[in-house]
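Chemist: Make a model of this:
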Amino acid sequence: MYIFALILITGVQSRFVSKHEEWIPPPFHSDLEDVYFEKNFESVKPVYLKRIPRQVQGVTNTNPDGSSNWIIKTPIAGNDKNVLSGVGGIYGVKNGDFNAALAGLSLDNLHGHSASITGKHIKNFGNQLTAAGKLNLLHNDRHDLSAHAFGTRTFPNNPMIPNFNTVGGGVDYTFNNKIGASLGMSHTDLLKRTDYSAMGNLNIFRNPTSSLDFNAGATKSISPFLPKSNWQPNFGISYIKYF
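Modeler: Sure thing, here's the model as predicted:
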């Protein structure tokens, strides 16, 4: 069996304008954006299947510049409670080319916990190594509350640019599998930059094999290198289909 998820997300992304602009290519300015996208291929909630689906999962979304991102997740080993999967993906696909490639491992637990480690190569820039984890704090028939965190080490190709870290995390809440909200934050000390994200989610339709959702929210970046730090809107429609 396999699972294919199609995510269409349209919105406004804030751009990082500073002396560092030339060596941080879009759309990789915000690690929060990657975390939000990659969360879309997490396991189906236990409320439906009562087990972890040992299936191939695929997810794609579009960027404002017309490019797209693709990720595939393939189970390697596991049991009824835990599944270890291989993860691969490409980012910024457009006109037969792409901006970055990702590969790694992900461990998912029946109770909603997960951990992953991934490496990403960004063309004409360098490499990134990211460790991420999610802890499910509460789950019952009406409420689902999780916390997630990540740390990214970036290794630029340019020897004049030092290696640097980005750390972040957030919380995700869903009520009655219908209405949800997410708060997130990340910080890159080298750039003196902090990114904030506040998102809401409304499920329009869901059954054991598909889901249609409307997402809306805003992001904000604060840095002495930014001329201003206004909240920028971010919204879209997502559709996921399981086979």
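
Chemist: Only C-alpha atoms from now on, for both contacts and neighbour counts.
Modeler: Fine.

Chemist: so the nearest residue to Met185 once chain neighbours are set aside, which of the three states?
Modeler: The shortest distance from Met185 to any non-neighbouring residue, by C-alpha to C-alpha, 6 or more residues apart in numbering, is to Tyr196 (4.5 Å). The three-state label given to Tyr196 by DSSP: H, G, I helix; E, B strand; the rest coil is strand.

Chemist: just the one 4 residues further on next, same as before
Modeler: Of the three states, Gly200 takes strand according to three-state DSSP.

Chemist: That one touches Gly217, doesn't it?
Modeler: Yes. Using C-alpha atoms under 8 Å, Gly200 is in contact with Gly217, at 5.8 Å.

Chemist: From Ser182, how far off is the residue nearest to Met185?
Modeler: 11 Å (C-alpha to C-alpha, to the nearest Å).

Chemist: Next, the structure of the following sequence, for comparison with the previous one:
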Amino acid sequence: MKDKKIIVGSIFGVVVIALLVVTLFFFANKTQTKQAVSTDNPTDIVLDFYGDWSNAVQSTSTNPYQEGLAKTPILSKTLRDRLLATPENPEIDPVLCQNIPPTKVSSRTIIEEADTIQILVMSKEPIQTGQAVFMLSRLDDGWYIDDILCAQGESGTPGEFSFAHEGGLFKSVSDQSLPDQEYWSILYIQDAKMYTARLLFTADSMCTNLAGTEAVCNPDQFTETKVQVRGEMSENGVTVQQLSFN
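Modeler: A predicted model of the protein is given here:
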């Protein structure tokens, strides 16, 4: 009987130790893989990271990878892995989305929802058409950069064709020195690539609001949000026939 108690006690002890090891491993692994977040304003998060990366790209003594920026905890693991796998000296920088670092940039919030935000960062130099789209996700009480996509700038080829896309409505500036040169554009995905297109409005352009009411479009009343656009694409942009707010 005594030997039986010893055996049972030994088995119980082994089980307890095994459970402790599994529990410790689970919590240690969970702690290691927990996504870091920032409670800063999402635009500040984006511009701070973009600025640090741009400065490192322009440095003559270091680069973003030597600075460890590709391993920044506030980036998602998927994004960190993709940046680390980027070939040396790529034609288009994977964060700046330019082949030459811009001297000045502006940002626009394209889509803002409860748990996701898309922020567009573009150069103020008209000749630099590349645009970086930062996708932020909410986790707990903060935000992290989930992905960075490069938009191709103004899209369109000579000759008109039908245009029907859902995307983010945002305001662009054709000449940063002339504030009255602002116009509305749409950021959309086509063939797994991101593009932007200028929107052209006429007296026949009809808009449908969230309540389903249709009226002639009044761009002065627009806000940056998600929309569906139908129209005709030309080399100048999309002549809007129908725009619906989502």
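
Chemist: List the TM-score for the superposed pair.
Modeler: Superposed pair, TM-score by TM-score structural alignment, normalised by the length of the first structure: 0.27. Supporting alignment: 101 aligned residues with a C-alpha RMSD of 5.3 Å.

Chemist: circling back to that earlier point, need the contact list for the residue nearest to Met185 of the first structure.
Modeler: The contact partners of Tyr196 of the first structure, by C-alpha atoms under 8 Å, 6 or more residues apart in numbering, come to Leu183, Gly184, Met185, Ser186, Thr219, Lys220, Ser221.

Chemist: Helices along the second structure, start to end?
Modeler: Per DSSP state H, the second structure carries helices over the ranges 2-33, 42-58, 77-84.

Chemist: cool, the first structure as well?
Modeler: Going by DSSP H, the first structure shows helices at 31-38, 46-49.

Chemist: now those helices as TSV including mean neighbour count and distance to Ala5 of the first structure?
Modeler: Converted to TSV, those look like this (neighbours: other C-alpha atoms under 10 Å; distance: least, C-alpha to C-alpha, whole Å):
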stretch	mean neighbour count	distance to Ala5 of the first structure
helix 31-38	17	12
helix 46-49	12	17
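
Chemist: Redo these as a markdown table? Include distance to Lys120 of the first structure.
Modeler: Listed next are those as a markdown table, based on distance: least, C-alpha to C-alpha, whole Å:
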| stretch | distance to Lys120 of the first structure |
| --- | --- |
| helix 31-38 | 11 |
| helix 46-49 | 30 |
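
Chemist: Determine which of these approaches Gly104 of the first structure most closely.
Modeler: helix 31-38 (12.3 Å; C-alpha to C-alpha).

Chemist: Packing partners of the closest one?
Modeler: Secondary-structure packing of helix 31-38 of the first structure (3 or more C-alpha pairs under 8 Å, 6 or more residues apart in numbering; DSSP states H and E): strand 179-188.

Chemist: thinking again about what came up before, go through the contacts of Tyr196 of the first structure and name the one nearest Asn165 of the first structure.
Modeler: Ser186 (10.4 Å).

Chemist: any chance you could map the strands in the second structure?
Modeler: With strands called from DSSP state E, the second structure shows them at 105-112, 116-123, 131-139, 142-154, 161-173, 182-190, 193-200, 206-208, 214-216, 226-234, 237-245.

Chemist: helices or strands up against the fourth one?
Modeler: In this case it means strand 142-154 of the second structure. helix 77-84, strand 131-139, strand 193-200.

Chemist: Out of the ones you listed, which one sits most buried?
Modeler: Counting by mean count of other C-alpha atoms under 10 Å, strand 131-139 has the highest mean neighbour count of those, with a mean of 22.

Chemist: Which elements pack onto it?
Modeler: strand 116-123, strand 142-154.

Chemist: from the ones you listed, which stretch is densest packed?
Modeler: Across those, the average number of neighbours (mean count of other C-alpha under 10 Å) peaks for strand 116-123, which reaches a mean of 22.

Chemist: Adding distance to Arg230 of the second structure, write the helices and strands packed on strand 142-154 of the second structure out as JSON lines.
Modeler: Listed next are those as JSON lines, based on distance: least, C-alpha to C-alpha, whole Å:
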{"stretch": "helix 77-84", "distance to Arg230 of the second structure": "33"}
{"stretch": "strand 131-139", "distance to Arg230 of the second structure": "23"}
{"stretch": "strand 193-200", "distance to Arg230 of the second structure": "10"}
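
Chemist: Contact partners for Gly231 of the second structure?
Modeler: Gly231 of the second structure touches Ser162, Phe163, Ala164, Val238, Thr239, Val240, Gln241, Gln242, counting by C-alpha under 8 Å, 6+ apart.

Chemist: thinking again about what came up before, can you tell me which of the contacts of Tyr196 of the first structure has the most neighbours?
Modeler: Within the contacts of Tyr196 of the first structure, neighbour counts (other C-alpha atoms under 10 Å) peak at Thr219, which reaches 24 neighbours.

Chemist: Ala198 is in contact with that one, correct?
Modeler: Yes. Between Thr219 of the first structure and Ala198 there is a contact under C-alpha under 8 Å: 6.5 Å.

Chemist: how many neighbours does the residue lying closest to Ala216 of the first structure once chain neighbours are set aside have?
Modeler: Of all residues not flanking Ala216 of the first structure in the chain, Phe235 sits nearest, at 4.0 Å (C-alpha to C-alpha, 6+ apart). For Phe235 of the first structure, the neighbour count with other C-alpha under 10 Å is 17.

Chemist: Touching, His187 of the first structure and Val167? I think so.
Modeler: Yes. With contact defined as C-alpha under 8 Å, His187 of the first structure counts as touching Val167 (5.6 Å).

Chemist: the more surrounded of those two?
Modeler: His187 (23 against 20).

Chemist: gap between that one and Ala216 of the first structure?
Modeler: 22 Å.

Chemist: if we can go back for a sec, among the helices and strands packed on strand 131-139 of the second structure, which is nearest Leu24 of the second structure?
Modeler: strand 142-154 (26.5 Å).

Chemist: okay, the angle between the closest one and strand 237-245?
Modeler: Here the directions of strand 142-154 of the second structure and strand 237-245 differ by 150 degrees (axes from the mean of the first three to the mean of the last three C-alpha atoms, to 10 degrees).

Chemist: Next, the angle from strand 142-154 of the second structure to helix 77-84.
Modeler: Using the same axes, to 10 degrees: strand 142-154 of the second structure against helix 77-84 is 50 degrees.

Chemist: Okay then, goodbye and thanks.
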